[in-house]
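Asker: just the structure for this:
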Amino acid sequence: MQRSALTRHLVQKHAINLVALIFLIPSVTDIYAAPKPNVIVIYADDLGYGDLACFGHPTIKTPALDQMAAEGMKFTQFYSAAPVCTPSRAALLTGRYPIRSGMCSDKRRVLFPDSGGGIPANEVTLAEALKTAGYKTACVGKWHLGHLPQFLPTSNGFDSYFGIPYSNDMDRSANHKLGRKIFLKPEVKFWNIPLMRDTEVVEQPADQTTITKRYTEEAIKLIQQNKRQPFFIYLAHSMPHVPLFRSPEFQDKSRRGLYGDVIEEIDWSVGQVLDELKTQGLEQNTIVWFCSDNGPWLIFNEQGGSAGLLRDGKGSTWEGGMREPTIAWWPGHIPSGSVSQELGSTMDIYTTSINLAGGTVPTDRVVDGVDLTSVLLNEENSPREEMVYYRGTKLMALRKGPWKAHFITKPAYGREPFQEHDPPVLYHLEHDPSEKYNVAQDHPDVIKELKMAAEQHQKTVKPVPSQLEIPLPN
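Answerer: The predicted structure follows:
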């Protein structure tokens, strides 16, 4: 029987993996015996694949992130598990596709101030898993997994919280007749967004002109306070989600305008965190991840980012909506200046971090995250072979190896209907990352395999109520 192109690719990949494993097991074993590494996840909001200098932007300067990449590993094929905020954050913190936790919907894409739902209590968050392993845990920044007390970070494994409970464009107080015009010259008073410490509102409206700076100061304080014990910090920036704000020091600093100013302040923030780790002598015992929740919000034109050569942006299951600029940094462990073209996902941050901490990945449920330790430490092939692309509860596409089949397509925003494809639209993403050339008619064997993979995945999904459709109690 003749093997398909996809099967040949995977057989060759795993033959290489097996040889590598035989010779490189000692280094992986050594790392598990080492002191528990601190974990920091820095998560941007609506950052595009092409928005960083180290990912190709020509006029936004990101020296700290460039250095982070030079000292660590850059991932070129790393994905969020959803193209919008709430489900992507649920996936990051649970290691599971949001369809499994009810943190997605076809009616309401994200949680709002009038939502009554949030992350279910039976989900095991990354903070809960690391706390059980002896870590101090802190959440700084945007949460967006439920704003009622039972859904806040301090009810889901985090010892402390400082940030906003949902997106910075919610709780709008400006005249709605102005539409998107208020984003052209945003003012703090246009949004009544609350800034919280633990469960209390400490400022409303939050002064968004200083919010990136204050998140950074909070993260540095947490590093200083917890330097003698293992810690986990989830630093989730509110930016560059519109409305765009930056500190006075970054006003008109970038050639890319307001959006560039915002990205350059985030870059400064990353530099402050990495510098503090070095000052405290913690750099070789701290793994730092940098990523984004979804792609750029293209409908905001110059106030939205760029997906580079990738197609479409936030809200879509084309590559620009879900492939994210990702860097992992761990001096002395991750090879400096390495670039991984292997498949990875934000869900893998969950599994990898728990395993590095000596914790326990839940075994009583499906966990979609895989362990990327061997990729990070030894530049091996990734154990991730597939990526499933959801828009709400709809399985839109599936990637396996280099191949991606779209079963349903729809642009990110607009009135165009969902379009079902039979046969599916097929792209070879390593040859055609821009998804321009449909090669379905040339590879019926690959189409068959990807259809089967989608069917097998769907058999593992058990329906649960949508948390995004629960109204706020009276």
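Asker: going forward, measure contacts between C-alpha atoms and count neighbours the same way
Answerer: Fine.
Asker: who are the contact partners of the residue at minimal distance from the centre of the chain?
Answerer: The structure's the chain has its C-alpha centroid closest to residue 293; by CA atoms, centre = their mean the separation is 3.7 Å. By CA atoms under 8 Å, 6 or more residues apart in numbering, the residues touching residue 293 are 43-47, 80, 82-85, 88-89, 324.
Asker: neighbours of residue 100, just the number please.
Answerer: 23 (other CA atoms under 10 Å).
Asker: another sequence for comparison is provided below:
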Amino acid sequence: MIFSKQIKPFWHLILLGTVLFISCKTNKTNKHQTNITKPNILIIHIDDLGYHDLSFTGSKIYQTPNVDRLAMESVRFTNAYANYPRCVPSRFAMLTAGYPIKDGDVPDDGFEMTEIPDSQNYVKQIHNTGYQTAYFGKWHLGNDPRDFGFDFSMAAGHAGSPISYIYPFNTPKHKGINKKAPIKDLDTIGKKGDYLTDVLTNQVIKYIKNRDQKKPFMTMLAFYAVHQPLEAKGEDIIPNENEIKAFNFGNQPEYILEGTGRTKMRQDNATYAAMVENMDENVGKLLQTLKDEGIADNTIIIFSSDHGGLSNDGTKQRELATSNHPLRAGKGWLYEGGVKVPLLVKWKNHFQPREENQSIVMLMDIFPTLSDIISGKKLTTDGQSFFSILKNQDHWADRTVFWHSSKARPVNTGDTKSSAIRHGNYKLINWYEEGRTELYNIANDPSETHNLINESPKLTNDLLTKLNNWKAKF
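Answerer: Model prediction:
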């Protein structure tokens, strides 16, 4: 069942409950069902989607009934993090299962996937266990995902964002100089009236329907949405304009000052709302396809985002997409708004749907987990398998994880150079060039408003020492 994007919260909850009740009572076998025992894998990765950009995580503006339904059928991680608050290093970390370190630093760009040895390449490892592998959408890590071991790729290359979401996709719709790389393949698969997110979804559906049914598949769809440019279908924008106009934001300010710029505090961009809801509709199409093909029960579905939503500007003011409130700041920052991401993992009859609010996991853990599930093999990476957590046999409440952001963008997103560590409930951020440090208890203070350095000097010193020792290993 694919939900329309304009279902409002009350009816949304009723329909969600109805769907879950029906799904528990029916178990139809489709004629396409195969005898494959290894699970298929579908990874849905969204670009720039904030943790609170989904209605099940608290958005009152964006209606996401299909992702919400998936969430209620999944293990929902509330302490999941990107390895970096921007696109390229975050994606590199996820795909290579390690911290995004290169030549003694964490660069914003310049990663070469061809340099990853097979001993650290989970994509090749999964392929070697008999999987057909495919990658669709945003790559931004070189020329082609096939260079990293995927069998097939579509619309994936150097481009970090579309020139346009509206066909013709590689033709600018606005005045000014275009410096973006075109997205390959789109000229052959698009036509007048097409919207890019729809086109990519349809290509994945086509691939799934035409797959080799004798082999399991691992398919990753990395939407370019909901990254800028902010472009949506006109018929999707108008209802959101009306809804936002009628919404009472109360005393919530539109912006507050943060760093060298502003933080957006309201989810009041109708075009962005339409983009989120279109993404949700397409997730619904994918879930329906799995059901139609009779493979929904034996497909692991992973839904995530590469970092927080675009909520901050810097010395140069610009249009901002969303608000991550009550999380602090957003894309580019090491506050929770920049690195906390939604993470859903579903495998029916294997993982009990629930909220996992104890364990600290990162995107770099995803491929070690998949490899562990299908083969039990572990490679030499910083990422760890959370298979035992999915089975509710273990929890990582005291895990220690790190971030380093030396390529700050005070002009565009308002952040300055910083590093961070989270150990258990505590998170320390160090602006090392400014000599400034902040410490927060994330469990008690997810908005990161109460700095504890004066109250907990020993803990501050211990965490700062651990952080600097990690950085010294680069």
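Asker: quick one: TM-score?
Answerer: TM-score of the superposed chains, computed with TM-score structural alignment, normalised by the length of structure 1, equals 0.74; 389 aligned residues with a CA RMSD of 3.1 Å.
Asker: quick one on the thing from earlier: among the contacts of residue 293 of structure 1, who's most crowded?
Answerer: Counting by other CA under 10 Å, top hit in these: residue 82 with 33 neighbours.
Asker: from memory it sits against residue 387, does it?
Answerer: No - the pair residue 82 of structure 1 and residue 387 fails to qualify as a contact (CA atoms under 8 Å) at a distance of 10.8 Å.
Asker: give me the neighbour count for residue 472 of structure 2.
Answerer: 9.
Asker: tell me where the longest helix sits in structure 1.
Answerer: Ordering each helix of structure 1 by length in residues (DSSP state H) puts helix 5-33 first.
Asker: after it, next one along is what?
Answerer: Later in the chain than helix 5-33 of structure 1, the nearest helix or strand by DSSP states H and E is strand 38-44.
Asker: how much does the following helix or strand past that following strand stray from structure 2?
Answerer: Next in sequence after strand 38-44 of structure 1, counting helices and strands by DSSP H and E, comes helix 63-71. In the superposition with structure 2, the average deviation recorded for helix 63-71 of structure 1 is 0.6 Å (mean CA distance after the TM-score superposition for structure 1).
Asker: which residues in structure 2 does helix 63-71 of structure 1 match up with?
Answerer: Aligned by TM-score structural alignment, helix 63-71 of structure 1 corresponds to residues 65-73 of structure 2.
Asker: next: stretch 272-288 of structure 1.
Answerer: Under the criterion TM-score structural alignment, stretch 272-288 of structure 1 matches residues 285-301.
Asker: how long is the matching stretch from one end to the other?
Answerer: End-to-end distance for stretch 285-301 of structure 2: 14 Å, by CA to CA, to the nearest Å.
Asker: for stretch 155-163 of structure 1, same thing?
Answerer: Counting by CA to CA, you get 15 Å between the two ends of stretch 155-163 of structure 1.
Asker: centre of the chain to that stretch, how far?
Answerer: How far stretch 155-163 of structure 1 lies from its chain's middle: 19 Å, per CA atoms, centre = their mean, to the nearest Å.
Asker: and it, which residues are buried?
Answerer: 155, 156, 157, 158, 159, 160, 161, 162, 163 (16 or more other CA atoms under 10 Å).
Asker: structure 2: matching residues for that one?
Answerer: With TM-score structural alignment applied, stretch 155-163 of structure 1 matches the range 147-155 in structure 2.
Asker: give me the contact list for the matching stretch.
Answerer: 113-114, 116, 121, 123-124, 127, 132-138, 144-146, 183-186, 200.
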